[in-house]
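> Have a look; sequence and predicted model below, questions after that.
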Amino acid sequence: MSASVFLLLNLALAFYNVGTIWAHEIDIFRTWKLIGRAQFHDVQMVHFRKIPYWIFAPVGLALLGNIALLWYHPVGSPGWCGWAALVFQSLSILLTAAFWGRWQGRLARDERGPESPYLAKILRTHWLRTALINGYALVFLFWTVKVLG
């Protein structure tokens, strides 16, 4: 596979991740506020069962692709692009592990369901993760246009 095709595949994956993060930001987490306590944890469990396939696998592939692009990239690639994208992606992953992932775990055990302070924290701060994923994708877009445009 050529380095240009590899870059394009990583761009596509970056924008797939943008789509999933916006789904969480404007729909999924906000809809959880509307679910009754009796159904809350059932809905959350269905959501958690899907996460490995539509979130963790693509994010993992994106991280591996980003790392590979540090060495295997098209001629003329701006040197900072791979590193900037990796910083955005790494911050998103680290902050998810430190905050949003932990809050979701606590939310899963909180009987208050939609009234949980953990859901309130997620809703109040999740824009940061959304911004990081968007920043990562915009770096890839700039990189692709610069090299292939």
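Alright, I've got the coordinates. Numbering: from 1, shown residues only.
> going forward, measure contacts between C-alpha atoms and count neighbours the same way
Will do.
> For the longest helix seen in the chain, which helices and strands make contact with it?
The helix that spans the most residues within the chain, counting by DSSP state H, is helix 117-148. Here helix 117-148 touches helix 3-23, helix 29-32, helix 79-95, helix 101-109, going by 3 or more CA pairs under 8 Å, 6 or more residues apart in numbering; DSSP states H and E.
> Take this one as well and set it beside the first:
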Amino acid sequence: MNGNTVFLVNLLATWYMVGLIWMVQIVHYNLMDRVGPEQFVRYETDHGRLITPIVAIPMLVEILSAAGLVLLSPAGFPRWAAWIGLALVVAIWMSTAFLQIPYHNQLLKGFSDAAYRGLVGTNWIRTILWTVRGLMMGWFARTMLSG
């Protein structure tokens, strides 16, 4: 696989996640408090089961291709940008592991306003980081195509 292919894979995985995280942040998470206490545990359980494949696979592709860009930076994509991109992905994974997953685990026991607000509030970290990554990758795609 060459640097251009790795860049394209990373660009696509990143923008997939940008779209998904905004939908989750603005729509999905904001509807969670409307489920009702008697159905909430099932809803949260189903959420985890259904969203995992559509999130985990692209996140894995993104982090692997971000690491690949550090090794195989294509012409027009500076190595410093590859390192920043990888650092952003690592920060997203850390936020997921240490903030969002624990809040989801709390919500698996039943709706808690504090856990719900914590989830929605801390998810802005991932939303912002993925948006920054997407804009950065888009900038370099534009630069590389016009150069």
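Nice, I can see it. Just so we're clear, the structure is a prediction, and the values are computed from it rather than from any experiment.
> Now distance to residue 129 of the first structure too, for the helices and strands packed on helix 117-148 of the first structure, in JSON lines please.
Formatted as JSON lines, these follow (distance: least, CA to CA, whole Å):
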{"stretch": "helix 3-23", "distance to residue 129 of the first structure": "8"}
{"stretch": "helix 29-32", "distance to residue 129 of the first structure": "13"}
{"stretch": "helix 79-95", "distance to residue 129 of the first structure": "6"}
{"stretch": "helix 101-109", "distance to residue 129 of the first structure": "11"}
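> Now render the ones you listed as CSV, adding mean neighbour count and distance to residue 71 of the first structure.
Formatted as CSV, these follow (neighbours: other CA atoms under 10 Å; distance: least, CA to CA, whole Å):
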stretch, mean neighbour count, distance to residue 71 of the first structure
helix 3-23, 18, 10
helix 29-32, 16, 37
helix 79-95, 18, 9
helix 101-109, 16, 31
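> Tell me which of those lies nearest to residue 65 of the first structure.
helix 3-23 (6.3 Å; CA to CA).
> What helix or strand is the residue of the first structure positioned farthest from its centre located in?
Ranked by distance from the centre of the first structure (CA atoms, centre = their mean), the top residue is residue 38, with 28.9 Å. Per DSSP states H and E: residue 38 of the first structure is located in helix 37-51.
> The closest residue to residue 127 of the second structure other than its chain neighbours: what's it in contact with?
Nearest residue to residue 127 of the second structure, sequence neighbours excluded (CA to CA, 6 or more residues apart in numbering): residue 21, at 5.8 Å. Going by CA atoms under 8 Å, 6 or more residues apart in numbering, residue 21 of the second structure touches 126-127, 130.
> Residue 109 of the second structure: which of those residues is nearest?
Looking across those and measuring by CA to CA, the closest to residue 109 of the second structure is residue 126, at 23.8 Å.
> Could you verify my assumption that that closest one touches residue 94?
No: with contact defined as CA atoms under 8 Å, residue 126 of the second structure does not count as touching residue 94 (9.6 Å).
> Tell me how far the aligned residue in the second structure for residue 143 of the first structure lies from residue 87 of the second structure.
Aligned counterpart of residue 143 of the first structure in the second structure: residue 140 (TM-score structural alignment). Remark: distance between residue 140 of the second structure and residue 87 of the second structure (CA to CA, to the nearest Å) = 17 Å.
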